[in-house]
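Q: This is a predicted model, with the sequence first.
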Amino acid sequence: MASGVATVWLPVKDMKRAVDFYGGTLGLEVKRDSDEWSELDANGLMIGLNARESSGADGSGGALLTFQPDGGLDEEVSRLKDAGVSFVGDISDHPWGRIASFKDSEGNDLQLYEPPSE
């Protein structure tokens, strides 16, 4: 039986660039940093960056991480755009919330999620 998610790992081609993106641009706490494996704390969820298996680090599939911004979605999209992040399309509105899709420094798919307002 699975009791929860222990780790989400993403393949990366350039570890320094990936750590700069996740630690610097997104603001996650870097717990471990090496040329082959780095770990970041995303509010208790460990994200592992794996340079040993970089073949999937080209945006052609793999894990998708969704982050919920501390503030509003529009403000976080604006902040990330100012930091050089490229978004895929516009913010999309759904009955279950709003999402904004973007790529990390390695071409992996990421999203920001905002639940519906009550």
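A: Here it is on my side, so go on. Residues are numbered from 1 along each chain as shown.

Q: alpha carbons only for contacts and neighbour counts from here, please
A: OK.

Q: Helices along the chain, start to end?
A: Secondary structure of the chain by DSSP state H: the helices cover 15-19, 73-82.

Q: Look up how far residue 95 lies from the closest residue to residue 86 other than its chain neighbours.
A: In this structure, residue 86 finds its nearest non-sequential neighbour in residue 102, 6.0 Å apart by Cα to Cα, 6 or more residues apart in numbering. Residue 102 sits 21 Å away from residue 95, going by Cα to Cα, to the nearest Å.

Q: second one coming, line it up with the first:
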Amino acid sequence: MDFEIKINSLYICVKDMERAITFYENLFSQQVDEKSDVFSVFDLQGFRFCLFNNNEVGEKVTYGDNCLPSFEVNNMDKLISKLKELDAQLVFPLTKIKDNWVLEFRDSEDNDIEVYCKI
């Protein structure tokens, strides 16, 4: 059986939807596209980055490692400045890996997020 798989979204679990929306609106410099107490969505150039408040539906999760999104940016210095403004903790320092600069930060909901920039 042949079929196609296309990855066009992911979600991370959040403890406080409003706090998470505020964090990501500031990080992405855009407003949330769909907002609810349970599931909110940012459209990032056709990719859906979603926030899921698992407590609203009684689902238990382990925060921080339920998903490791990886974002590409075109300017690591500007991203680092933004992360400082947001008081986001770096959990993996800026490191050169092959042809990329890579770092990981912890968001407002204790999830780790990877970011890379091509050299």
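A: In hand now; what should we look at? These numbers were taken from a predicted model, which means no experiment stands behind them.

Q: which residues in the first structure form strands?
A: Counting by DSSP state E, one finds strands in the first structure at the ranges 7-11, 29-33, 37-42, 45-50, 65-67, 87-94, 97-103, 109-114.

Q: out of those, nearest to residue 76 of the first structure?
A: strand 109-114 (8.4 Å; Cα to Cα).

Q: ok, back up a step: make JSON lines out of the helices of the first structure and add distance to residue 6 of the first structure and mean neighbour count.
A: As requested, the helices of the first structure are exported to JSON lines (distance: least, Cα to Cα, whole Å; neighbours: other Cα atoms under 10 Å):
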{"stretch": "helix 15-19", "distance to residue 6 of the first structure": "19", "mean neighbour count": "20"}
{"stretch": "helix 73-82", "distance to residue 6 of the first structure": "26", "mean neighbour count": "15"}
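
Q: Which position in the first structure pairs with residue 25 of the second structure?
A: Following TM-score structural alignment, the counterpart assigned to residue 25 of the second structure within the first structure is residue 23.

Q: Does residue 52 of the first structure touch residue 36 like I think?
A: Yes: at 5.7 Å, residue 52 of the first structure and residue 36 qualify as touching, with contact defined as Cα atoms under 8 Å.

Q: quick one: which of the two has more around it?
A: The neighbour comparison of residue 52 of the first structure against residue 36 (other Cα atoms under 10 Å) goes to residue 36, with 15 against 12.

Q: returning to that earlier point: of the strands of the first structure, which is nearest residue 59 of the first structure?
A: Using Cα to Cα as the measure, strand 109-114 is the one of the strands of the first structure that comes nearest residue 59 of the first structure, at 6.4 Å.
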